[in-house]
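Engineer: Would you be able to build a 3D model of this:
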Amino acid sequence: MDWDKLRIFHAVADAGSLTHAGDALHLSQSAVSRQIRALEEMLDTTLFHRHARGLILTEQGELLFDATRAMAQRLETATARIRDSEDEVFGELRVTTTTGFGTLWLAPRLPALYAKYPDLKIDLMLEERVLDLPMREADLAIRMKEPSQADLIRKRLMSVNMRLYATPEYLKARGTPQKLEDLSQHRLVCQHSGVPQAAAGATLVQMLMSYNIPSTLTVNNYFGVLQAVLNHLGIGVLPDYVTEDFANLVRVLPEVESHEIPVFLAYPEELRHSKRVSAFRDFVLEEIFANRRKLRDDRPV
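Structural biologist: You can find the predicted model right below:
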């Protein structure tokens, strides 16, 4: 099999266009077209349906694209490992986590990581969908439950509890609830039940909703919940780590909270020796330990 033809085929399949693939490969459209025709002749099959709006893979083309995509991912992994030097941390690191944790906990701490490793390039992918680490959809993940995928190195970072918070302004205007039944006089702001979330958080919201709450605002991530709470819209169900950076929030009904939600960091076994992964992992752990020390030092004696 001609590796150069496969490389060009992969670029065309990925771009869906001879022109765009040529631009990416610095080849003319005619040169790309000749290579694709030669590959089809060699395989004695048609790899693309030609349409005025672009190219669509045939069934045989899909099979070949699956193979070249896996090859590209393996090559990317090998390249990353080769480029990891003994003493320097540089290059791209793709990190995935939930929108809430990524925006409220991780992103505010990244300046310290970049100050230490200025040549690091982080691609932060914030979504509730669990990306496939073994297939290299991301290099490293921080998730609110233990990953179930095989061939992963995983480490439990900390635990999170979902609690109730509001601003002093909201409580001054609407009153501070003293018992769960008092929530019937308030608006509840929480994550929408239809989006993926930790079971413990969903269970807490379900329990709160049983208290005849007249008005609600649901959002598909905790960043949105926090913004609504900060704008005095109601009492929010939020992860406890938000109080680290928003100390003005008041905890409501302190006896009410979810069960513990574990937070795990995970990455593929093949990236065990990656300097970028090690630097990011150690940075996150240092931030967590520093926060624990601060909480311990600030605790009244």
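Engineer: Going by C-alpha atoms from here, please, whenever you check contacts or count neighbours.
Structural biologist: OK.
Engineer: wouldn't Trp105 be in contact with Pro239 here?
Structural biologist: No - with contact defined as C-alpha atoms under 8 Å, Trp105 does not reach Pro239; the gap is 10.2 Å.
Engineer: Tell me which of the two has more neighbours.
Structural biologist: Pro239 (22 against 15; other C-alpha atoms under 10 Å).
Engineer: Could I get the contacting residues of the more buried one?
Structural biologist: Taking C-alpha atoms under 8 Å, 6 or more residues apart in numbering, we find Pro239 in contact with 160-163.
Engineer: intersection of neighbour lists for Trp105 and Pro239?
Structural biologist: If you check Trp105 and Pro239 against C-alpha under 8 Å, 6+ apart, no residue is contacted by both.
Engineer: ok, so what distance separates Val195 from Gly236?
Structural biologist: 17 Å (C-alpha to C-alpha, to the nearest Å).
Engineer: Tell me which of those two has more neighbours.
Structural biologist: Counted by other C-alpha under 10 Å, Val195 and Gly236 do not tie: Gly236 has more neighbours, with 30 against 13.
Engineer: is it fair to say the more buried one lies in a helix?
Structural biologist: No - counting by DSSP: H, G, I helix; E, B strand; the rest coil, Gly236 is located in no helix; its state is strand.
Engineer: Proceed likewise with the subsequent sequence, for comparison:
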Amino acid sequence: MDWDKLRVFHAVAEAGSFTHAGEVLNLSQSAVSRQISALEESLNLPLFHRHARGLILTEQGELLYRTARDIFSKLAMTEALLTESRERPQGPLKITTTVAFGSLWLTPRIKDFLDLYPDIQVTLVLFDGELDLAMREADVAIRMMPPRQPDLIQRHLLTMHYNVYAAPDYLARHGTPASPEDLDRHHIVVYGDDARISPPVSNVNWLLEAGAGPGRPRRPVLEVNNIYGIYRAVKSGLGVAALPDYMSAEAGSLVHILPELTGPKLDAYFVYPEELRHSKRITVFRDFLLQKIQESV
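Structural biologist: Now for the predicted structure:
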């Protein structure tokens, strides 16, 4: 199988069109199309269904794409390991974590990391789902639950708890609840169901039940399927919510109320593939995280 044609096929399958693949490969649309046609002729198989709205892989094309993706991901990992300096960590480092943790805690600290290691090119992917580290969708992940994928190395970073917060202007308008029962008279912002993404903890909306009597269910003023969105709603003065305690430390402007109420714990893990065990980029980033966590405790 011709290597150049396989490279073009992989780019087309990733991009979903000849035009976008050509932009990635710096080739014309017609050149990309010719390469794919030649590959299909050599295999005597159609690899794409051609539609007006784009390209869809055939069953045979999907099989070839999975193999090509695995090959190119391993090549990218090997290239990164080969080019990494023994004396000074360098090269790309793609980090994924949740939108909330990445926005509020990690992003403000990345400057310090890059000041220490200017030859590392950092990419942050903030996403509440799980990227496939084995397929090199990211190099490392900071996750709020143990990884479910096999062959991943994990390191526990810290344990957080959910506490109850509100903005000062909300409390000025509605008063500060003195007991969990007082929450019956307050606006509560909660996590909204989203079948595509698992909630960060099993009982994420425990605040609706805390101190509530039987037959008196609380209704939230707003549901948001993202912890960062809940934080923004609370900061705007909309209502009361349960948030991981790192948010209050970073935000500074929220008031911790009902301190006797502590919700579920949330454990953060540093996760990366077995193949990157000896990568200096991974090692220095892990040590950097541990130091910053220790400073913020």
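Engineer: rewinding a little: quick one: which of the contacts of Pro239 of the first structure is nearest to Asp297 of the first structure?
Structural biologist: Val160 (20.0 Å; C-alpha to C-alpha).
Engineer: I'd say the closest one and Val242 touch.
Structural biologist: No - assessed by C-alpha under 8 Å, Val160 of the first structure is found out of contact with Val242, at 10.3 Å.
Engineer: Let me see the contact set for the nearest residue to Gly16 of the second structure once chain neighbours are set aside.
Structural biologist: Leaving aside its chain neighbours, Gly16 of the second structure sits nearest to Leu55 (5.4 Å; criterion: C-alpha to C-alpha, 6 or more residues apart in numbering). By C-alpha under 8 Å, 6+ apart, the residues touching Leu55 of the second structure are 16-17, 48-49.
Engineer: In strands, which of those fall?
Structural biologist: Taking DSSP state E as the definition of strands, the contacts of Leu55 of the second structure contribute 48-49.
Engineer: Narrow the contacts of Leu55 of the second structure to those that are buried.
Structural biologist: Among the contacts of Leu55 of the second structure, those scoring as buried are 16-17, 48 (criterion: 16 or more other C-alpha atoms under 10 Å).
Engineer: if I look at the aligned residue in the second structure for Arg272 of the first structure, how far off is Tyr117 of the second structure?
Structural biologist: Arg272 of the first structure maps onto Arg277 in the second structure when the alignment is built from TM-score structural alignment. Distance, Arg277 of the second structure to Tyr117 of the second structure, by C-alpha to C-alpha: 19 Å.
Engineer: higher neighbour count, the two?
Structural biologist: The neighbour count for Arg277 of the second structure versus Tyr117, taken as other C-alpha under 10 Å, is higher for Tyr117 (16 against 12).
Engineer: residue contacts, the equivalent of that one over in the first structure?
Structural biologist: Using TM-score structural alignment, the partner of Tyr117 of the second structure in the first structure is Tyr117. By C-alpha under 8 Å, 6+ apart, Tyr117 of the first structure lies in contact with 89-90.
Engineer: What is the subsequent helix or strand relative to the longest helix seen in the second structure?
Structural biologist: The residue-count maximum for a helix in the second structure (DSSP state H) belongs to helix 59-83. Downstream of helix 59-83 of the second structure, the next assigned helix or strand under DSSP states H and E is strand 91-97.
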